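Peer 1: Predicted model follows, preceded by the sequence.
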Amino acid sequence: MGEWLVDAEVLARSRFVLSPLIETVATLRLLTASPAPARRDGRPSPAAAFRARLTADPFVRAWAAAGVGVRWTPDFLSRPPRHATPTFAGELARVRATPAPEARADLATACGGRLPRALDVPDPAGRAADLLDRVWQGVVRPDWPRRSRVLEADVVGRVHRLSRHGWAAAVADLGPRTRWLGNGRLRVNGADRPARDLTGADLLFVPVGGPNGWVAWELPDRYAMIYPASGTALTDGPGPAAPPSAPDPLARLLGSNRAALLTLLDAPRSTSHLAALTGLGLGSVGGHLKVLLDAGLVTRRRAGASVLYRRTPAAEALLGAGGTPRTADG
């Protein structure tokens, strides 16, 4: 499934959606693909400790050993969301309702064609749903407010890019092999397979934390591109990283919130984008930006319906000096 054929109608209906379940699947992929990194002090991170508890289950050990989700993610685990704001419970219920023969076939495909004995259980969809629920409750749910803000910020920026530069720019960095080829051809991965015609289908784009994405579908008429959100990375555990912190001297000079906003303005961003990244209210972001604008540290310009802010050379000099302004004495 290397290329999808998408006409203007499919593109017009397509949308970006956040999915708690698919974020949980992405987190599970990271937890089982390789050991979680240790903390700087050498002690196991919370993610490593959670992974150790998780893999005490023979089903999970077999899952990790078979590389489920690394080379191929079973279709029933990450079907495209049916709603604009899906809930984890609603999506998990769909996983749990998968008939056993269908779940076994999907797992066998993900395992390279043969299902390991430890995964060949009476209710594989139910066991997989239990596994996802453990990852959601233990790792993703406590961090979901932060993760969702970062994922929403990616969507805001990508929609803005789409409105200004078209689909080629919007999908350019969705994956290492993703390209808009023109003439209704979207390359989704490097697979050497016949193109899939999506005429009449719904197409969704779903951002996740972590370094990798994949494609998903619910045949015959729902498809999704799951992609790593921009600006996300691993910190102490899987998921989107918090926005970069401002240098301490700059925070003391400007205040922590204004310094954080200035640090984020290495590229043009709107107030709504900044609010999503920082968790500050729109009014608070707007007030801080006005102060930075009056001080000559940011500029603004209108782009369609949005007003975008970016830091000035004076702000770059502040950041380049480690956040410490230079005095007349040098």
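Peer 2: Happy to help now that I have it. Numbering: from 1, shown residues only.

Peer 1: switch to C-alpha atoms for all contacts and neighbour counts from now on
Peer 2: OK.

Peer 1: just the helices in this protein please.
Peer 2: 8-13, 20-33, 46-54, 58-66, 88-96, 100-110, 124-135, 141-165, 167-170, 248-254, 256-264, 271-278, 282-294, 313-320 (DSSP state H).

Peer 1: and those helices as CSV, adding mean neighbour count?
Peer 2: Output for the helices of the chain, formatted as CSV (neighbours: other CA atoms under 10 Å):
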stretch, mean neighbour count
helix 8-13, 13
helix 20-33, 24
helix 46-54, 17
helix 58-66, 18
helix 88-96, 18
helix 100-110, 20
helix 124-135, 20
helix 141-165, 19
helix 167-170, 18
helix 248-254, 16
helix 256-264, 21
helix 271-278, 22
helix 282-294, 16
helix 313-320, 16
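
Peer 1: just so I know, which of those lies nearest L204?
Peer 2: Taking CA to CA, helix 8-13 is the member of the helices of the chain nearest to L204, at 8.9 Å.

Peer 1: now the end-to-end length of stretch 67-78.
Peer 2: Using CA to CA, to the nearest Å, the end-to-end distance of stretch 67-78 comes to 16 Å.

Peer 1: Now do that stretch: everything it contacts.
Peer 2: 21-22, 25, 29, 32-33, 95, 98, 103, 106-107, 109-111, 128, 214, 216-218 (CA atoms under 8 Å, 6 or more residues apart in numbering).

Peer 1: What are the buried residues along it?
Peer 2: Neighbour-count burial for stretch 67-78, counted by 16 or more other CA atoms under 10 Å, picks out G67, V68, G69, V70, W72, T73, P74, D75, F76, L77, S78.

Peer 1: what does stretch 171-183 give?
Peer 2: By neighbour count on 16+ other CA under 10 Å, the buried set for stretch 171-183 is V171, L174, G175, T178, R179, W180.

Peer 1: rewinding a little: ok, the buried residues of stretch 67-78 vs V150, which is closest?
Peer 2: S78 (20.5 Å).

Peer 1: distance of that closest one from L262?
Peer 2: Distance from S78 to L262, counting by CA to CA: 37 Å.

Peer 1: now do V171
Peer 2: Computed as CA to CA, the V171 to L262 distance reads 27 Å.

Peer 1: cool, and A275?
Peer 2: A275 sits 13 Å away from L262, going by CA to CA.

Peer 1: mind listing what the most centrally placed residue in the chain touches?
Peer 2: The centroid of the chain falls nearest to V208 when counting by CA atoms, centre = their mean (2.0 Å). Going by CA under 8 Å, 6+ apart, V208 touches I22, E23, A26, L151, I226, Y227, P228, A229, G239, P240.

Peer 1: dropping in the other structure now:
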Amino acid sequence: MGYWKIDTEALARGRFAVSPLAETVASTLALRSRRKQPGLEEWQHAHQRAFREFVAEDGFAQAFLDAAFRPRWNADFVVAPPYRTDRTFHDELRHVRETPRDVALADLGTSRAEAKGTPLDVPDLANRCADILEWVWTHMVRPDWTRRRWILESDIVARTHQLSSHGWAAALEGLGPGVRWLGDGRLRINALDNPPREIADAELLFIPSATRHSWVGWDEPHRYAVVYPCSGVLASPEPATTPTALRRLIGPARASVLALLEAPKSTSQLVALTGYTLGSVGGHLRIMLDAGLVRRSRSGRSVLYYRTPLGDDLARDDA
């Protein structure tokens, strides 16, 4: 079993963060896949043809993607965790561009001899790789980024709330297939028979994304990250689990909001998830507060709404 042994100080500094580059990598994986990505079906349908045409016309792009993203393995320089000072996609991409050629070749699983005469045999290898990711970001992720960012931040707010209330075991629950908090400073990463990795005096990040799978990245020995499937990724305006009887009782819009409050969320996050206006969401929340279906509490600078036991019963009951 592969796991990280995290010392007390590194764990105390652990944080959840949004990464535009990680989201771009996750989107690239979804576009390459022939399987439908839950929550991303419409987005895949809208962009997959253009992506495949772009790759087919560029021999370097095909070679890079084939080498960088393989089953159970990603090229390290492409999935390295962001720095604390990184604020934008291009802040993160700059580190990819600055990767020395030999390091990029090694991360792609290719030696100088193996690269010779192939599309990867270019002097500005890392820069060309970064260009492919920038193309995906510019044409396919950035137009949807505002909405995605709110959804990713919703996951972070909910997990941070769990962390403050119940500790790391609760916050990391359901982080991805094979990922589990084992206690005693041990975080299981996968089921592979790898020796434990000691993490001390380092920054530890947990990054939600629109990925079907979790993966890890690092810039040893300074930064380590786990990228995991966002629990509410690109949820539809009216969740399929909203009971019919509940929609009839309190209306479809209010039922949709109540269904989304299984985990705590702010009004801004509910706006992003439902597509309703801020005033509409606020009005629904006030009515459900008065009815005892939801409660609210402050978590940092955010005011979070969550279901009461009565709200839980209504959201589950389709009698």
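Peer 2: Received, thanks. Everything quoted here is computed from the prediction, not taken from an experiment.

Peer 1: Would you pull the TM-score for this pair?
Peer 2: Aligned and superposed, the two chains score 0.81 in TM-score terms (TM-score structural alignment, normalised by the length of the second structure); 302 aligned residues with a CA RMSD of 3.3 Å.

Peer 1: I'd like the helices of the first structure written out as CSV, with distance to R300 of the first structure added.
Peer 2: Listed next are these as CSV, based on distance: least, CA to CA, whole Å:
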stretch, distance to R300 of the first structure
helix 8-13, 30
helix 20-33, 34
helix 46-54, 40
helix 58-66, 49
helix 88-96, 38
helix 100-110, 49
helix 124-135, 42
helix 141-165, 15
helix 167-170, 22
helix 248-254, 19
helix 256-264, 13
helix 271-278, 11
helix 282-294, 8
helix 313-320, 14
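
Peer 1: Compare those helices and report which one is nearest to G200 of the first structure.
Peer 2: helix 8-13 (6.6 Å).

Peer 1: same for the closest one, what does it pack against?
Peer 2: If contacts are counted by 3 or more CA pairs under 8 Å, 6 or more residues apart in numbering; DSSP states H and E, helix 8-13 of the first structure sits against strand 202-208.

Peer 1: Mind reading off the mean deviation between the strand it packs on and the second structure?
Peer 2: Comparison of strand 202-208 of the first structure with the second structure after fitting gives an average deviation of 0.7 Å (mean CA distance after the TM-score superposition for the first structure).

Peer 1: Just the angle for that strand relative to helix 20-33, thanks.
Peer 2: 50 degrees (axes from the mean of the first three to the mean of the last three CA atoms, to 10 degrees).

Peer 1: Next, the angle from strand 202-208 of the first structure to helix 141-165.
Peer 2: Using the same axes, to 10 degrees: strand 202-208 of the first structure against helix 141-165 is 120 degrees.

Peer 1: In strand 202-208 of the first structure, which residues are buried?
Peer 2: Applying 16+ other CA under 10 Å to strand 202-208 of the first structure flags D202, L203, L204, F205, V206, P207, V208 as buried.

Peer 1: Report the distance from that strand to the chain centre.
Peer 2: 10 Å (CA atoms, centre = their mean, to the nearest Å).

Peer 1: Stretch 129-142 of the first structure too?
Peer 2: 17 Å.

Peer 1: list the contacts for the aligned residue in the first structure for L152 of the second structure?
Peer 2: Aligned counterpart of L152 of the second structure in the first structure: L151 (TM-score structural alignment). By CA under 8 Å, 6+ apart, L151 of the first structure lies in contact with L18, P207, V208, G209, A229, P240.

Peer 1: switch the cut-off to 10 Å
Peer 2: By CA atoms under 10 Å, 6 or more residues apart in numbering, the contact list for L151 of the first structure reads 17-19, 23, 206-209, 228-232, 239-240, 276-277.

Peer 1: Can you tell me how far it is from A251 of the first structure?
Peer 2: For L151 of the first structure, the distance to A251 of the first structure - CA to CA - is 25 Å.

Peer 1: Tell me, how many residues neighbour the nearest residue to Y227 of the first structure once chain neighbours are set aside?
Peer 2: For Y227 of the first structure, ignoring the flanking residues on the chain, the nearest one in space by CA to CA, 6 or more residues apart in numbering is G213 at 4.2 Å. A count of nearby residues for G213 of the first structure, using other CA atoms under 10 Å, gives 21.

Peer 1: can you check the one 4 residues further on too?
Peer 2: Residues lying near W217 of the first structure (other CA under 10 Å) number 19.

Peer 1: Tell me the spacing between it and T87 of the first structure.
Peer 2: 18 Å.

Peer 1: and stretch 260-279 of the first structure, how far out from the chain's middle?
Peer 2: 17 Å.

Peer 1: residue contacts, the closest residue to A170 of the second structure other than its chain neighbours?
Peer 2: If you skip the residues right next to it in sequence, A170 of the second structure has Q162 as its closest partner in space, 5.9 Å away by CA to CA, 6+ apart. For Q162 of the second structure, the contact set (CA under 10 Å, 6+ apart) comprises I156, W168, A169, A170, A171, L172, E173, A263, P264.

Peer 1: Repeat that for I151 of the second structure.
Peer 2: I151 of the second structure touches 145, 157, 208-210, 230-235, 265, 268-273, counting by CA under 10 Å, 6+ apart.

Peer 1: Same question for L277 of the first structure.
Peer 2: 146-154, 242-244, 261, 264, 271.

Peer 1: Mapping onto the second structure, list which of the residues you listed remain contacts.
Peer 2: Using both residues aligned by TM-score structural alignment, their matches' CA atoms under 10 Å, the second structure keeps these contacts from the contacts of L277 of the first structure: R146, R147, R149, V150, A153, A242, P243, P244, L261, L264.

Peer 1: got CSV for the residues you listed, with distance to G138 of the first structure too?
Peer 2: Formatted as CSV, these follow (distance: CA to CA, whole Å):
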residue, distance to G138 of the first structure
R146, 15
R147, 14
R149, 19
V150, 20
A153, 24
A242, 19
P243, 22
P244, 25
L261, 31
L264, 30
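
Peer 1: Tell me which two in those are the farthest apart.
Peer 2: Farthest pair in these, by CA to CA: R147 and L261, 18.1 Å.

Peer 1: Which residue, neighbours along the chain excluded, lies closest to the aligned partner of T271 of the first structure in the second structure?
Peer 2: Alignment note (TM-score structural alignment): T271 of the first structure maps to S266 of the second structure. Leaving aside its sequence neighbours, S266 of the second structure sits nearest to L304 (CA to CA, 6+ apart; 4.6 Å).

Peer 1: In this model T160 seems to touch that neighbour, though I could be wrong.
Peer 2: No - using CA atoms under 10 Å, L304 of the second structure is not in contact with T160, being 11.3 Å away.

Peer 1: Which neighbours do those two have in common?
Peer 2: With CA under 10 Å, 6+ apart as the test, L304 of the second structure and T160 both reach S154, P264.
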